[in-house]
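J.: The sequence and its predicted three-dimensional model are supplied below.
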Amino acid sequence: MTRPATVVVVGDALVDVVVRPLESVQPGSDTASTIRWRSGGAAANVARAIADQGGRARLVARVGDDVAGTFLTDSLHRHGVAAHVVRDPDRSTGTVVALVGADDRDMLTDRGASAHLGPGDLRSGWLDDAAHVHVSGYALLSPTTRAAGLHAMQRAREAGIPVSVDPASAAPLRRIGADAFLTMLPPRVLLTPNADEARILAGREDVEEAASCLGARTGEVLVSRGAGGVVWSDGRTVLRRSAVAVTGAVDPVGAGDALVAGLLTARVAGHPLEVQLDEALVAAGRAVGRPGPWTG
């Protein structure tokens, strides 16, 4: 039996500390809550979702040499991800504290060691048997990790390996600017923004127009519209797919990462584009049906 091709994911691995108060928050005093650790970070989420879907994933990331870093690497290995993770002796593992209320959530972020991923962390063997390289946009948006993201894309291009990039987050995209971000990308790359990110990058309000514009510039784009499904374009053709209906949806966090993982898993398996889109939407639907991207 042929082994699945490997998708290499480059970027962030963080611990999510999810806090759910069981009563009204008591300022200056104790509030009963449930508190759980979860593996997180956009790149780690994509890698683990690929493994969850039966694919092979290798994660290149940086964590601290601490309990949280051990928790992350153990979790990744346990779930089938080959973790090429550097342990930083001087910085703590990146952590996100999510304060979850009935209708919203507040995120407190310390990117820690993940904010210092460098080209030297892409160590020997990181590109072995790779069929695809996926770069988290966070690696390009931060000046401290940009060199690593650019190096990963350059090495993949030199090896003739396809590349995809997730723009990651609307706010830092606005700060850096669309042109500055897009000029960092290789001549042909699969871009996987959500609708807000696509609008920022294309300068168009209509999502389909934004997809067509970005597809023409990068060669291919997949825009996630949440419950509205996806729009795919190569600049000439525009395809639309509806989201998979989910009964009793629990949490949309991590659905975008699962969507990308579903597409890439199907792509490296050699499936046609229509199947890739369908598999991406099925994976996103599964993610919406569970609380948070991942437990343990």
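T.: Nice, thanks for sending it over.
J.: okay, CA-based contacts and neighbour counts for the rest of this
T.: OK.
J.: Which stretches in the stretch 51-200 of the chain count as strands?
T.: 56-64, 81-88, 95-100, 105-110, 130-136, 163-166, 189-191 (DSSP state E, counting those that start in this stretch).
J.: next up, a second structure to put side by side with the first:
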Amino acid sequence: MTGRSPAALVTLGEAMAVAAATEPGPLATGTPLRLGWAGAEATVAIGVSRLGHTAAWTGRVGDDAAGAMILAGLRAEGVDVSAARTDPAAPTGLMLRERRTADRLRVSYYRAGLAGSRLTPEDLDEERITGARVLHVTGITPALSATARAAVEHAVSFARAAGVTVSFDVNHRERLWSRAEAAEVLARLLPYADIVFAGPEEAALFVPDVPEDEPGRMARALTRLGPGQAVLKLGARGALVATADDALHVRPAVPVTAVDPVGAGDAFVSGYLAALLDGSPVEQRLRLAALSGAFAVSVPGDWEGLPRRAELGLLAAQDVTR
């Protein structure tokens, strides 16, 4: 990392090209598609960058047009990709998004054995991790391959030893692995996490004895497994945070017209972590997280709708604190 300024947030994971149908109906010859790209960790890096903090992303893309598009897009958003790898041995992954009906999306992934899944511990820039204030990982990357899993496990253990705040979004994907396997693997990450993000179904991977309709209890139970903060994302119902001192903070969602729900959770995380980097208290972290999520769902695409600081006032009228 010599000669480079440290990034406040460092993240690692998979990014892939996206071909998204622009009109409702089954995919068929002549279906109009919009080309773009996406990735959970990359979305968080973009969100944090747009909100005024430096961010870096590590991952692998293919030595192809899709990979070049992804890296150029991240650079354009101010995200440092100097530690990313272009893999000549595997192409960039692909996501197909079909608008099967006007209000139902259907997603297909082509990622097994492709560039994003070939991440290894050797790809990590340890000096960059120790220079960061926050390391952010998700439960998607460990599901991609044994080497990607090892990379995440090495990153969180290395960051924790260096005193870097570790953020972990469970982000369970049932198409990638079973709940039983996910619970076994991801439970190993919890003791390294300072902050864990989850939905009720994801939290149930680790605290199956707590009813999902009691999110406050679920969040408190998660803090007893290691994280100092457990953030439960409740969708349209808002979110809540339990802290290690048993405090509970609740935040309603910001009411907006939802256009595309994909990426809302990652947008929420980016707002929370940006406010953490601001030095804001938990209540303000939840506020910025809720605003970021509301902006994201109001625009088609995973990350395109993420807000900049100057835009936050656009939803001020809807941001009603209860």
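T.: Great, that's in hand. Computed from a predicted structure; not experimentally measured.
J.: In a markdown table: the strands of the stretch 51-200 of structure 1, plus distance to residue 182 of structure 1.
T.: A markdown table is the format used below for the strands of the stretch 51-200 of structure 1 (distance: least, C-alpha to C-alpha, whole Å):
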| stretch | distance to residue 182 of structure 1 |
| --- | --- |
| strand 56-64 | 22 |
| strand 81-88 | 27 |
| strand 95-100 | 27 |
| strand 105-110 | 26 |
| strand 130-136 | 14 |
| strand 163-166 | 10 |
| strand 189-191 | 10 |
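J.: Single out the most deeply packed of the ones you listed.
T.: strand 56-64 (a mean of 27; mean count of other C-alpha atoms under 10 Å).
J.: surely residue 191 of structure 1 meets residue 167?
T.: Yes. Here residue 191 of structure 1 reaches residue 167: they are 7.4 Å apart, a contact under C-alpha atoms under 8 Å.
J.: related to what we said a few turns ago, so which of the strands of the stretch 51-200 of structure 1 is nearest residue 285 of structure 1?
T.: For the strands of the stretch 51-200 of structure 1, proximity to residue 285 of structure 1 was assessed by C-alpha to C-alpha; strand 163-166 is nearest, at 18.9 Å.
J.: Tell me the residues of structure 2 aligned with that closest one.
T.: Under TM-score structural alignment, strand 163-166 of structure 1 corresponds to residues 166-169 of structure 2.
J.: Tell me the mean distance between the matching stretch and structure 1 once they are aligned.
T.: Its matched residues in structure 1 lie on average 0.7 Å from stretch 166-169 of structure 2 after superposition (mean C-alpha distance after the TM-score superposition for structure 1).
J.: Show me what that stretch is in contact with.
T.: 134-139, 156, 159-160, 189-190, 192-198, 269 (C-alpha atoms under 8 Å, 6 or more residues apart in numbering).
J.: mean deviation of the longest helix seen in structure 1 from structure 2?
T.: The longest helix of structure 1 (DSSP state H) is helix 273-288. Superposed on structure 2, helix 273-288 of structure 1 shows a mean distance to its aligned partners of 0.9 Å (mean C-alpha distance after the TM-score superposition for structure 1).
J.: Which stretch of structure 2 lines up against that helix?
T.: Counting by TM-score structural alignment, helix 273-288 of structure 1 sits on residues 282-297 of structure 2.
J.: out of the strands of the stretch 51-200 of structure 1, nearest to residue 199 of structure 1?
T.: Residue 199 of structure 1 lies closest, by C-alpha to C-alpha, to one member of those: strand 189-191, at 12.9 Å.
J.: so where do the helices sit in structure 1?
T.: Under DSSP H, structure 1 gives helices at 42-52, 67-78, 138-141, 146-158, 170-176, 178-182, 195-202, 207-218, 255-268, 273-288.
J.: Would you mind giving those helices as CSV with mean neighbour count and distance to residue 10 of structure 1 added?
T.: Compiled in CSV, the helices of structure 1 are given as follows (neighbours: other C-alpha atoms under 10 Å; distance: least, C-alpha to C-alpha, whole Å):
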stretch, mean neighbour count, distance to residue 10 of structure 1
helix 42-52, 27, 6
helix 67-78, 18, 14
helix 138-141, 25, 8
helix 146-158, 19, 7
helix 170-176, 14, 18
helix 178-182, 15, 17
helix 195-202, 22, 20
helix 207-218, 22, 19
helix 255-268, 26, 13
helix 273-288, 22, 20
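J.: will you turn the ones you listed into JSON lines that also has distance to residue 102 of structure 1?
T.: Listed next are these as JSON lines, based on distance: least, C-alpha to C-alpha, whole Å:
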{"stretch": "helix 42-52", "distance to residue 102 of structure 1": "24"}
{"stretch": "helix 67-78", "distance to residue 102 of structure 1": "27"}
{"stretch": "helix 138-141", "distance to residue 102 of structure 1": "28"}
{"stretch": "helix 146-158", "distance to residue 102 of structure 1": "36"}
{"stretch": "helix 170-176", "distance to residue 102 of structure 1": "24"}
{"stretch": "helix 178-182", "distance to residue 102 of structure 1": "34"}
{"stretch": "helix 195-202", "distance to residue 102 of structure 1": "24"}
{"stretch": "helix 207-218", "distance to residue 102 of structure 1": "30"}
{"stretch": "helix 255-268", "distance to residue 102 of structure 1": "19"}
{"stretch": "helix 273-288", "distance to residue 102 of structure 1": "17"}
